[in-house]
Every structure is written in structure tokens, then in C-alpha cells.
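*Asks:* Here is my input; please provide its structure:
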Amino acid sequence: MIQTLRELFKYILPYKLNYLLGIGLLALTAAFEMFNPKLLGMTIDKLNTNPRSGLWEWLGYDSIQNVDPLSQSINLNAIYFYGSLILGIMLIKGVILYYSRYILIGDSRRIEYDIRMKLFDHLLALEPEYFDKNKTGDLISRLTSDLEQIRMIFGPGIMYSFNVAFLFLFALFNMISINTTLTLLAIIPLFFLVYIIKTVGRKYYDQSRIVQEEIANMTAFVNENLQGIRVIKSYVKESFILGFFEKINLEYIRKNLRLAELNGILRPAFVLIAGVSTIIILLYGGQAVMSQTMTLGQLIEFFRYIESLGMPLMAMGWVISIYQRGTAAYSRITKVLETEARITDKQAYSYINSLQGNIELRNLSFAYDNRSHLALDDITFEIKKGEKVAIIGPTGSGKTTLVSLLLRLYETPDQSILIDGIPIQHIPIKVLRKHFACVSQENFIFPDSVLENIQFGATEDKDMKEIIDVATIAQFDIEIDSFPDGYHEMIGERGMTLSGGQKQRLGIARVLTAEPKIFIFDDSFSNIDSATEKQILTSIYHSFKDE
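*Replies:* This is a model prediction of the structure:
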């Protein structure tokens, strides 16, 4: 866990000044916390003393000859004075505490943002093959619940850790100044905490990882089944899916209960140790008061120091769980961050910024990972710029695989695919893909407006006339005009409000905004009638024949 925390704390560096300020304010808060026991002890000792002595000199009275009703008034003045002082200190402490929390919790949110952006950016850089092997729900869990656990380390974890540390140091100093022997006796039980934390901590870390994995499994299950809700309803499988979800939910509860058991050990342990310390103070401190080696005010002051440590010490059980769960969550995130993208621009020539569109395949063979048979076997052909070529074959013959390889979504052997005579490994990925426009049979539709879905393919914002032009080429303009909100019509999740043919025509309009050099239609007219298909292809040809 220590190594994981070292890796985590590198994210604090951009905010180190803020953290130093926040921690400094926590130290001030702890210092002000120590004033209350001191003032309370002084008040009791002064009120417990004959009014001819200490109290009067302390309040500025030179001498009092006789105890009269005025002494009672002066005692009340002392109470009012100390009470006002304590109230003022508490107000100052409250203001400082507010700003310390504002700084530390605010920066923890910024660190959460930084890690989430880093993780999502890394996911975007990974090839589709990674997503073929990892569930979407699991990745969503890492971006959400796992990151929240990590944020808790940078916020409440750090805040409460330093708060307890400062309170302990200041209280220890003051306790030693009152009675060294009593202080040593009072803190002896605290050493048992080290053993408890060491014993329970490792088990808590391991169980936290198991719980986080179970959250990921549940998220993945819900995500997959909500996406396939129409299939579930079509086959009347609601009861079956609900039963399966119940098993996952019960397993999640069972593993969380085990985590609660471990967490339940810590808090009672802190309470027990605090109770033992209280008994020791009462026995030894009571004897010290009776033997007049301590005053009553000092004993109460000592108790208040222990009491001021009580709640923070009990909170340490929660803080330890924060660190354990946070480090377990970070180990899941590092698995993603440590996954290296295999398709990169390491071999790319930076001077290449445009392509003509000549395609050549040389003895191309390809197999997906963990599969023994080849998806493509020794494919060789050449397509010149401006040529129209149809590649046909039965289902599973590798047509879609070929499209993926041309877009370099999967890696291929060097010199097996060339564009303008250049191996695609030497062409920058962005340059390569911006010259291709691929429309597949199943187009992903974003839950946004028709306009935003069409414009998604553009490298720069298009004006309304250009959007209407590409929709017209795709033979989709008339239907868009029939929508209540036209081009601003909102589309449901994954385009559920559109028909299959409408989705395909929207996909065609989208790729046209990219103004590519190479068009690829991968069975993208399967839901479009032949007459409309012919109109679309003719319109595309006439619109791009000079490019």
C-alpha cells in the first residue's frame, strides 16, 4: 500500500502550495483546539482558589481585604471572561476550519478531474481490441466509483490524518507539561492500535479490491442489459434477467458485509482503547489530585485533551478504510494506465499531412488474438485513386476485418498495407483516418440532435447550408424536415427513435461532412431500398468526382 500511496501523491504536486496552506490551517485549527482545555483548567483552578489569591491579581485587583458579595460578582466576571474567550476562540477556529476544508476538498476534486481526464484520454488511445476483451461497465466503474474512492484519499483522508496528527502532537506536549508519568500511562494503550491496524489493514485492502471488482461486475451487467432491453422484452426474459441480477446483487451485499465486519473491528477497538486511557487517567490522576501533586483544574484539562483526541481517533478507523479502499481502487486504474497502446505513431513520418488515395495490399494475412484461424489469408490487390471497387464474399469472409485494417484499428505486418506507396505504419494515424470515410451496417448514433450527429464527422464546424447539402446527398433531408424540430430533433439512446434505413442515411451524411479521399461502404445500404441506394451513390459520385 505504501508504494501505491507514493504513486498517488505525485498528483498532489501541481497543487502542493494549496495543500501546504490547507495543512497549515489545520495546524492552526489544532492549536486553537488546545486553548479550550487550558482555559477550562485555569477557570476551575481560579474559581477553586480563595478569592484573596491568584484570581484577583489575574483580573487586575491589587488587594481584597474581606470576602463579601463583591467576590461572587468577580467570580462571575471570571466565568464571563473565560466563556467569552472560549467562544471567540471557537469562532476563529470555525473560520479557519472552513477554509482548510474548502482548500483541501476543492483540490481533491481537481485531482479527481486530472486522473479521470488522464484515464479517459488513455482509453481513447487504446485500440478496439482492448475493448473487445474488457467490459464497458467495468471501465465505467473505474471512471466513476473507483475514482471517487481515490478522491477520498486526497480530501477527507489527508485532512483527517493531519488533523489527528496535529491534535495528538499538541495534546501530547500539553499533557507532558502537566504530568509526564500520567501522559505515558495514558498513551500506552494506543500502541495496541499499531497491531490492530497492521492485522486488519491488509485484509481490508484485499476485501476492498474484491468489492470494487464486484461493483464493476454489477455495472457491466446493468449496462449490457439496459442496452439490450428490447431483446430482453422481445423474448420475455425479464424474470430471468431479474433473477440473475438478484444473484449478483446478493454477492455484492455479501462481500460488502465482510468489509463491514473488518471495518467494525476498528471503531470498537478505538473506543475500547480510549476507555482504557480514561480509566488510567481517573485512577492515577485522582490520586495525584488528592495528594496535591496536581490541581483539579489540571486533571480536568488533561481529560479534555484526551477527549479532544477521542472523536479524531475514532474517525481514524474510517480514515484507514479510506486509504485501503482508495489504494485498492487505484490498483484497478493503474491496470488500465499501464496497458500500452500498440497502435501508435512511433514509426510515422511527421512530414506526411495529405494522401492521394491509392491503396495496395501485399500478401496481407491477419488473425485476431486468441484465434487460431486466419481472418484474412494472403490478400493482394491494388486500388487506384478514383476507382470504384466492390469486394464481395459470404458472411465471415473478412470484409469488415479488411476495413478495420485499412483504418489501422488493428495492427498489421509491415509492408502489407500501403497508401500511396507508403506503409500505413509510417502514416500519422490522424492523417490516415481523416482521409477515410467508413459507413458500416450498424452506425453508432449519439443521444443528441440530428444536426450534432451529422456534424460529428466534420473536422470543423459546418454552416447550416453544408449540413443540408450532405443530408440531401444522403437522401435524408425530406425526412429530417418532417421531424417536429427538424435538424434539432433529439435522437434517443443509440438512435432508438430512428429506423434502420434512417440510421444508415444519417451515417452516410455524417461521413460526407468529413470530405474524405476514400469512401468505404461496409454493407451500409442493407436497410435502404435499391432505388434510394442508387440515388445516394450517384449523388456522392457527382459531388466528389473531382477530388
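
*Asks:* only C-alpha atoms for contact and neighbour calcs from this point on.
*Replies:* Will do.

*Asks:* Do you have the strands of the chain handy? List them.
*Replies:* With DSSP state E, the ranges of strands along the chain come out as 359-366, 376-383, 417-419, 422-423, 436-439, 518-521.

*Asks:* would a markdown table of the ones you listed with mean neighbour count and distance to residue 37 be doable?
*Replies:* Output for the strands of the chain, formatted as a markdown table (neighbours: other C-alpha atoms under 10 Å; distance: least, C-alpha to C-alpha, whole Å):
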| stretch | mean neighbour count | distance to residue 37 |
| --- | --- | --- |
| strand 359-366 | 18 | 76 |
| strand 376-383 | 14 | 80 |
| strand 417-419 | 22 | 79 |
| strand 422-423 | 18 | 77 |
| strand 436-439 | 21 | 74 |
| strand 518-521 | 18 | 78 |
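
*Asks:* Could you also give me the structure for this second sequence? I'd like to compare it with the first:
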Amino acid sequence: MRELYFLNQYLKKYAIPMSLGILFILLTNIFSASVPVLVRLGLDEALKQSIWISGSGDSLVMGLIFKTALIFGIAILLVSVIRGIFMYYMRQTLIVVSRKVEYDLKNVLYDKYQQLGEGFYRKHMTGDLLSRMSEDVSNVRMYIGPSIMYFANMLFTFVVVIYQMVQANASLTLWVLLPLPILSVSIYQVSKRMNLGNKVIQEQLSLLTASAQETFAGIRIIKSFGMEATFSKKFQEEGEEYKRRNMDLAKINAMFFPLMLLLMGLSTLLVIYLGGKAVEDGTFTPGNLAEFVIYLNMLIWPVASLGWTTALVQKAAASQKRINEFLKVESHQTEVGKPFALSSEIAVNNLSFTYEGKTLMSLNGVNFTIKKGEIIGITGKTGSGKSTLAQLLAAMYYGSAEAKSISFDGVPLAEIDLTDYRRHLAYVPQDVFLFSESIRENIAFGLEDGKASDEELQRAVAASGLLNDISQWPKGLDTILGERGVSLSGGQKQRVSLARALIKKAQFYILDDCLSAVDSETERNIIDQLQGWLKQSTAVVVSHRIAPLKMANRILVLDEGSLTYMGTHDELLVSCEYYKNLNDSQSAENQIEGV
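*Replies:* Got it, this is the predicted structure:
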């Protein structure tokens, strides 16, 4: 339950509408408790008049009884209408507040997701992230709205109704409330089992959501390997487990609600039996008995809703715990750092890095410097640490201790304002991601206002070798892409991603194997454009292709996370056997292709 303390900030934020909602609940209950009183007064008055009729036989008294019944009927109707009005505003205030809290919490969680680093997303599946933002936040909303509303209603109903019952007959009230301690113990025991049940249900729901998301994201691979049946079976198994856990919780609820109704039924029998005897003895009027029965019926729904409310609270506690797990993860940067500046050099000093959960080091004691305006090439075998180094330079692991090993003009990356740094950085990752928007919007994405002039677009498109492709697209640059750019080829995706980086006109470029999916001729044309484009910038070019590396001032060769060689293209052809073999094999390929 302590997990729900996080929500206190929203209760304070919306204290005024929440207080009004609670006030409306109180007024609703006061007018509700007035109805049994009117019934008692009306019934007793009618009984008196009926005795008078039987004694006098005067027909005029019949009209008096009708008039009395009409007066009390109108009074009860008026009280019920007023009660209905207050109930309407009760729901309008509390339920609306719960929707506002849901909106706020989703925004907080969404903002938090954007502040977390690459390490976080390596550990958590997209489906789990979405489940916490949708299903878990909805469960929390049910706590803020219906749960608080029904609990407050139950509390006020008990106070108002029991007060009225004690006023009518204190001893009978004591007999009626006798089963309540048993009910309280039952609620306590069941709520503990509900909390555990809701926790495992939400965990399984996250797995189910993640499984569905992964299936839809990789549907082309699944179909190409004919694995539809296998994935359907896997999803069905996850669904069966989710159903089983829900059924276990439903069994608990199935025992809980009948138990409450049984105890309330016993209370009703006690009222009718003991109240009937009191009427017989003359210490209780029939109106009092009717009043008591109505009061008892007024208690049935609040008591019945107590079980449902308990389930909502336990479910919300389990969901908020899952939300808090992510909210407590340390963000990339919690304080504004120093402004980014690059007037001298970038220094990488004894940089080592190991991915969380792994034992093998991805980088081990890497040292080098990049002068301002210099282009550095990075190559090496698969798994040598090239992309890891690019990601660290791009501040993808900004919050890690390793970020202190990278400095700009002597200032460690961990101390530089992250927003300002990325404003001057253009990064093309190895894994290209395009949004389901137009090609124009995808290219202009890197600009702060998201808008680019036609001239800027044409220059970026030309530099990335996309000019000949524009005519192939139905609406040119305004063609809407499918999810993740599914309507483009691998090479086209890479070139759109490159254009997105180039149009930014950044001080520092990191290009991670961004030409691996293009043919040799297109590659040469792009490199010719890049050499002029990057002339005023500092750049790191990661590639296993020789052609992009040739435009670098110096080339670093990585092997199993260590920097083994560093030099120009010509120097490495002499000193580094791996680089020489790579150059020879690609030169032979180019000759075969006629390039």
C-alpha cells in the first residue's frame, strides 16, 4: 500500500475538486438517510388515522389519509431528486479528477521514458513499457476515482445510518452490527491474497503485451520462415496463463462476495425478528421497523462495494508499484550541466565498458583524441566494439560512469548539459528508425522546429544520394512511409537517415555504418558529397567498408574491445594485416563489379 503514497501529490493538486466531491457524498448520504425517516413518520401517521377510521367510520378521514400519503410521497420524491443532483455532482467531480490524474501520470511516465538511457531499453521490452503506461495507469485511475468515491460513500453511509439507527433503537442496532467484525477480518485476509493475485496478473499481462508487440513488429520474418503456427501457440500459452491467474483471483472474489451478502442477510433476519417482537411488545412502532429495514438495505450496497473497492485498491497498489519501478530509475541528467563547446579536441581516456548483465568487456582501455575539424574512421571485426564506442560518444549511456572517460575541451561528457550537447550532435545509428510520417518530415526531424526550406531539403537529399529516388515515390518527398519505413528499401532507409543528420548542420557527426546497404557506385557519390559537407565539422565514421574510411584523417582499428591500430589509410595498409586484407578483398569485389 505504500506504493500509493506517490499519488498524494495529485490529491493535493486537485484538493479543491476532491473536497467538493467528498462534500457532495456527505450531502447525498444525509438526504438518503432522510427518506427512511419520512417513511416512518408517514407510516405511523397513516396507521394512527386508520385506527381513527376503524373507530369513527367517517369517510372524510379517508381523504385525510390520502392527503397525508400524498404529502409524504411528494416529500420523499423531492428529497430523492435533491439526492440525485448531489450524486451527479459527486461523480462529476471525483471521476473527472481521476481522469486528470490519469492524464498527468501518463505524461509523467512518458517524459520519464524519454529521459532514460540505452541501458534501460536493452533490459525492458516495448510491450512492457506500453502495458505500464496503459493498463497500470488505468488501474491507478480506478483507485483515485471509483475507489475513493465508494469508500467515502461507505464511510459516510455507515456514520449517518448507524447514528439514525442508534437514535431509533440502540440495542437492536448492536444486534444488527454483530456480524461486522467477522466481515472486517474476512476483508483483511482476502485483501492480502488479492494484492498478490493482482501483482502476478499485471506481470503476465506485460508478457502478453510484449509477446504481441514483438510478433507484429517481426511479422515479415515470422511469415518468411513459416513460423505463424509456432508464434500463435506461444501467444495462446501466454494467454492461457493470463486466464489461469485471473481465474484464481476470480475464485477468491467468488467466495468473498457471497460471504458479505450472507452476513448482511443475517442482519436483516435479526432486524425482522427482534424488531417484530418489539412491535408486538409495543416498544417499537411499525414505522420504526420499516425505517430499520430501509437503513439496513442502505448498508448492503456500501458493504458489498467494500469488497470491490478493496480489489480496486489492491490492483492499484500492484500497478503503482510497477510504475514506481520505472519512475525510480535514474534519469540521464537530473541537473542542468555545462554548455557544450568544442574548440580544441575530444579526448577518450582509458574508456572501458561492459553491458549490464554481461561479463565480457565490450571496450577495454581505449585511448585516442579527435581534433576539431578532424574526421576519424573506426573499423574492426564484428563484435569488436565499434557501435558501442559510437553509442558512448553519442551519450546513449550518458548516466554511466564511463561517460566521464569522454571529454570535450577538457570537460567530461557527464558534466555537459545533455540537451545542449545533442543540439550540436547528429547521430546516424546502425539500426535505422523512420517514423510513420512523410519523407520530408522524417528528414526535417533533426531540426528544432521540425521544418526545413526546400533549398535545405534539396541539398541534404542530394548529399545523401536520394535525388534519383524521389521520382519513384508516389508523392515525392511528401510520400507517407509505413511503420518504421517499411515501404523503403534498406539502402533508401539508410540514406533518408543520413539526410536527416546532414540537414541539422551539426558540429559533431557520428555515422555508424550508414552506407552498408548501398551499392558501390552510390556509395562513392555519397562519399564525394560527404567530404565537402563535413569539411566544417568534426566527425566519427564507423564502417567495415574501406571507401568511407578513406575520407578519414585517421582510422582506428578495434579488436575484441581494444584499440589495436591507429593511422592513416596508407599507414594501416602497411602496419595492420586485418586492414590490408579488408582493403584487398573489397578492391577485388569492386574490380569484379567494374567499379
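
*Asks:* TM-score for these two?
*Replies:* Scored against TM-score structural alignment, normalised by the length of the first structure, the superposed chains reach a TM-score of 0.93; 533 aligned residues with a C-alpha RMSD of 2.1 Å.

*Asks:* out of the strands of the first structure, nearest to residue 152 of the first structure?
*Replies:* When those are compared by C-alpha to C-alpha, strand 436-439 sits nearest residue 152 of the first structure, at 43.4 Å.

*Asks:* so the closest one aligns onto which residues of the second structure?
*Replies:* Taken onto the second structure by TM-score structural alignment, strand 436-439 of the first structure occupies residues 425-428 there.

*Asks:* Run through who's touching the matching stretch.
*Replies:* Outside stretch 425-428 of the second structure, the residues within contact range by C-alpha atoms under 8 Å, 6 or more residues apart in numbering are 394, 446, 497-498, 501-502, 504-512, 514.

*Asks:* again, 7 Å this time
*Replies:* Applying C-alpha atoms under 7 Å, 6 or more residues apart in numbering, the set of residues contacting stretch 425-428 of the second structure from outside is 394, 497-498, 501, 504, 506-512, 514.

*Asks:* Contacts only, for the spatially most central residue of the first structure.
*Replies:* Centroid check for the first structure by C-alpha atoms, centre = their mean gives residue 147 as the closest residue, at 2.3 Å. Each residue near residue 147 of the first structure by C-alpha under 7 Å, 6+ apart is listed here: residue 112.

*Asks:* So what does it match up with in the second structure?
*Replies:* Aligned partner of residue 147 of the first structure by TM-score structural alignment: residue 137.

*Asks:* Kindly report the same for residue 332 of the first structure.
*Replies:* In the second structure, the residue paired with residue 332 of the first structure is residue 322, using TM-score structural alignment.

*Asks:* nearest spatial neighbour of that match, skipping sequence neighbours?
*Replies:* residue 132 (7.0 Å; C-alpha to C-alpha, 6 or more residues apart in numbering).

*Asks:* Compute the distance between residue 166 of the first structure and residue 27 of the first structure, please.
*Replies:* Between residue 166 of the first structure and residue 27 of the first structure the computed distance is 6 Å (C-alpha to C-alpha, to the nearest Å).

*Asks:* The corresponding residue of the second structure for residue 291 of the first structure - how many residues pack around it?
*Replies:* If you follow residue 291 of the first structure across to the second structure using TM-score structural alignment, you land on residue 281. When neighbours are counted by other C-alpha atoms under 10 Å, residue 281 of the second structure registers 10.

*Asks:* contacting residues around residue 281 of the second structure?
*Replies:* If you count contacts by C-alpha under 7 Å, 6+ apart, then residue 281 of the second structure has nothing around it.

*Asks:* What about the corresponding residue of the first structure for residue 62 of the second structure, how many residues nearby?
*Replies:* Superposed on the first structure with TM-score structural alignment, residue 62 of the second structure falls opposite residue 72. Neighbourhood size, residue 72 of the first structure [other C-alpha under 10 Å]: 13.

*Asks:* Also residue 87 of the first structure?
*Replies:* 13.

*Asks:* what's the spacing between it and residue 94 of the first structure?
*Replies:* The value you get for residue 87 of the first structure to residue 94 of the first structure, if C-alpha to C-alpha is used, is 10 Å.

*Asks:* one step back: could you dump the strands of the first structure into CSV with distance to residue 16 of the first structure added?
*Replies:* CSV is the format used below for the strands of the first structure (distance: least, C-alpha to C-alpha, whole Å):
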stretch, distance to residue 16 of the first structure
strand 359-366, 50
strand 376-383, 54
strand 417-419, 49
strand 422-423, 46
strand 436-439, 46
strand 518-521, 50
